[in-house]
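J.: Would you be able to build a 3D model of this:
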Amino acid sequence: MAASIDDAPLQQHPLRKTRWPLTPHEHIPFSHSVAAELTAATVAGALVAPIITIIDRAIFLNASGTQHLPAALLMGTRELFRHPIKSFRQPACLFMFAVYAGTYATANTVHTICDYQGRDWFWPKFYATSVVNVGLCVAKDVYFTKWFGTGLPKPVPLRSYTLYTARDFLTVYASFNLPPIIADHLFQRQGIPRPQAEVAAQLLAPCAVQFVSTPMHLVGMDFYNRPGATVGERFANVRKEYVKSTTARVGRIFAAFGLGGVANQRFRVIGQDWLKQWHSS
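T.: You can find the predicted model right below:
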């Protein structure tokens, strides 16, 4: 029978271990752990949102033909350094903050619930995080497509929604579920110390999947920008934009789920360590 969520000690799954297990005498209230998890998610989301916004906006502007990718990246970077507060308060950046703070918060909270109940977090975390991230990212992409696309705003086609959804499912799996598996392999088979293995896996896995998911992103935007294009024209567009768009998306995902993922995990550890010290004093 699962332990009570209010007073049960944090548990470990034998294959996917939590980095901050609680011993039986360390009973931290569930509400305190969730507060720490939400704080970690909020801080991590605020750190990466401006960077991701610059890259994402540049990708959309480039895809629509409004502005070349390097020029758009340079423009966004200049704006961020000259007016950081103003840049963060822009609707695009606030939307991005909601996307990633919400995604981290969901992943952290589901992980904590499963740990308190002594259950494996792997699939519950994937499903819950996927639903939240895909929903928020697709909504964000709809607005970004309208804000930075060509011509007057128009309805985003279902095919674009479908491709954006498939893209985000891949990214979520590679960002929250693959890193522990890769880290275990690096630790057990390659002899890499676990902390370094975890950081390497968290930085590399989300980036690697972009080589597969970038064409989905490009075709999804092309359905909106050029609804009458032929299959051959869409393939030619993907081939033309693939290298620079993949490079940009790798940089974007590196910030969002690489650096952001590492920051989120680090803030989780700091929060749990602080709670253990507070409740043991």
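J.: use CA for all of it now, contacts and neighbours both
T.: Fine.
J.: And for Ser33, the neighbour number?
T.: 22 (other Cα atoms under 10 Å).
J.: Near the closest residue in space to it that isn't next to it in sequence, how many other residues are there?
T.: Spatial nearest neighbour of Ser33, excluding adjacent residues (Cα to Cα, 6 or more residues apart in numbering): Gln272 at 7.0 Å. Residues within reach of Gln272, counting by other Cα under 10 Å, total 22.
J.: Give the buried residues for the stretch of helix or strand Gln272 belongs to.
T.: Using DSSP states H and E, Gln272 maps to helix 260-280. Buried residues in helix 260-280, counted by 16 or more other Cα atoms under 10 Å: 260-265, 267-269, 271-272, 275-276.
J.: One more, so I can put them side by side:
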Amino acid sequence: MDHDFVLQQTLPWSLQRNRLAELLTADFTVAAGSAALVTPAVMILDRLVVEKSSHNQPLLPAFRRHLWLSITQPATFLTSRPSLLVWSLYTATFAAANATETVLSEVYPHIDHALATTSTFLTTFVVNSSVGIWKDVKFAQLFGHNHNTSTAGTTTPPPPAAALTPAATGATKPAAAAAAAASQSKILRSVTRSIPFATYSAFLIRDALTIFGSFSLPAMVSTSIPDSVASSEYAKILLAQLAIPASIQLISTPIHLLGLDLYNRPMTIPAADRMARVSRDWIGASLTRMCRIIPAFGIGGFANTEGRAYLHEQLRLSGEE
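T.: The predicted structure follows:
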């Protein structure tokens, strides 16, 4: 009898723990899927911003080149280091937001709504900022000035054409291609220039604005959208989730460009010169980052929210059977 009583006492906590594990598994699954959905577009657009700031490359030709690579070599594109960096960032961000909301709703169901919102924002901000800054540093190292310098400095001139016979030329082509690929891989791994503290600070402020505008502000603004603009609650949420994160980029993009400029030109430069560089790229980079943020936190955020709600509902229905 005592044994049965102990079993009855421990069973609810065991069921609750299993239920929480199932919900968290669903959260991570949806986060990974939503991140995979937005990775190609975000990777291309992030790279364009870095290359524009570092080398003043025209956006459209570079965009066409990267898009063509993603279409003609999808496996190489999706498994490349930049794509995996972007996927890791958004998987971690969506998973942090999902897991925080799940733990608060399941373990602390009576928590104050404002406190729950603040907790979700802080958790998501910490995860997104830490992983996001790491990703941006890697992008600056891969596609910024230092990458070109390293590449130029490690390029070996070809041997004289007269010294190569036709047979030798045919035999050395595969070896030369393999050596070039190995050299390029070594270059990418060897880029380790330190990042100025000011760059980290700029990226941190940018991320705070982005996370607030993507996770907290849309829910606040959606209730204020008039019915003449969007009649249903669903349409208001979707409109806010797409418009607010994009609008925030007008404020956060100059901060992002300043951080990139501090990395690319770490020497002492007059503030007016830095502001001129930021102003030069502000509009184009803002539009690019708007196009980036719509799939990242607009479409990606919407897919994550709806996918999470669907899986949680399915788990609840299966638990009631």
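J.: TM-score of the superposed pair?
T.: Scored against TM-score structural alignment, normalised by the length of the first structure, the superposed chains reach a TM-score of 0.87; 260 aligned residues with a Cα RMSD of 2.1 Å.
J.: mean per-residue distance, the helix holding Gln272 of the first structure to the second structure?
T.: Compared with the second structure after the fit, helix 260-280 of the first structure shows a mean deviation of 1.3 Å (mean Cα distance after the TM-score superposition for the first structure).
J.: In the second structure, which residue range corresponds to the helix of greatest length in the first structure?
T.: Determined from DSSP state H, the single longest helix within the first structure is helix 30-64. Helix 30-64 of the first structure corresponds to residues 20-54 in the second structure, going by TM-score structural alignment.
J.: likewise stretch 198-211 of the first structure?
T.: Going by TM-score structural alignment: stretch 198-211 of the first structure matches residues 237-250.
J.: picking that back up, check which helices and strands the longest helix of the first structure is in contact with.
T.: helix 69-82, helix 84-89, helix 91-116, helix 122-148, helix 210-225, helix 231-253, helix 260-280 (3 or more Cα pairs under 8 Å, 6 or more residues apart in numbering; DSSP states H and E).
J.: Which among these is found nearest to Ala44 of the first structure?
T.: Ala44 of the first structure sits nearest to helix 260-280 of all those, at 5.3 Å, using Cα to Cα.
J.: Identify the residues contacting that closest one?
T.: 19-20, 26-28, 32-33, 36-37, 40-41, 43-45, 47-48, 104, 175, 199, 202-203, 254 (Cα atoms under 8 Å, 6 or more residues apart in numbering).
J.: Quick one: buried ones out of those residues?
T.: Buried among the contacts of helix 260-280 of the first structure (16+ other Cα under 10 Å): 26-28, 33, 36-37, 40-41, 43-45, 47-48, 104, 175, 199, 202-203, 254.
J.: Throw the helices and strands packed on helix 30-64 of the first structure into a markdown table and include distance to Ile52 of the first structure, thanks.
T.: Shown next, in a markdown table, are these (distance: least, Cα to Cα, whole Å):
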| stretch | distance to Ile52 of the first structure |
| --- | --- |
| helix 69-82 | 10 |
| helix 84-89 | 11 |
| helix 91-116 | 7 |
| helix 122-148 | 12 |
| helix 210-225 | 15 |
| helix 231-253 | 5 |
| helix 260-280 | 10 |
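J.: Relative to Leu61 of the first structure, which of those is closest?
T.: That would be helix 122-148 among those, by Cα to Cα, at 5.6 Å.
J.: Now do the closest one: which range of the second structure does it align onto?
T.: So helix 122-148 of the first structure sits over residues 117-143 in the second structure, by TM-score structural alignment.
J.: Would you mind getting the average deviation of that stretch from the first structure?
T.: Counting by mean Cα distance after the TM-score superposition for the first structure, stretch 117-143 of the second structure comes out at 0.5 Å.
J.: If you tally nearby residues, what's the number for Thr29 of the second structure?
T.: As a burial measure, Thr29 of the second structure scores 18 neighbours (other Cα under 10 Å).
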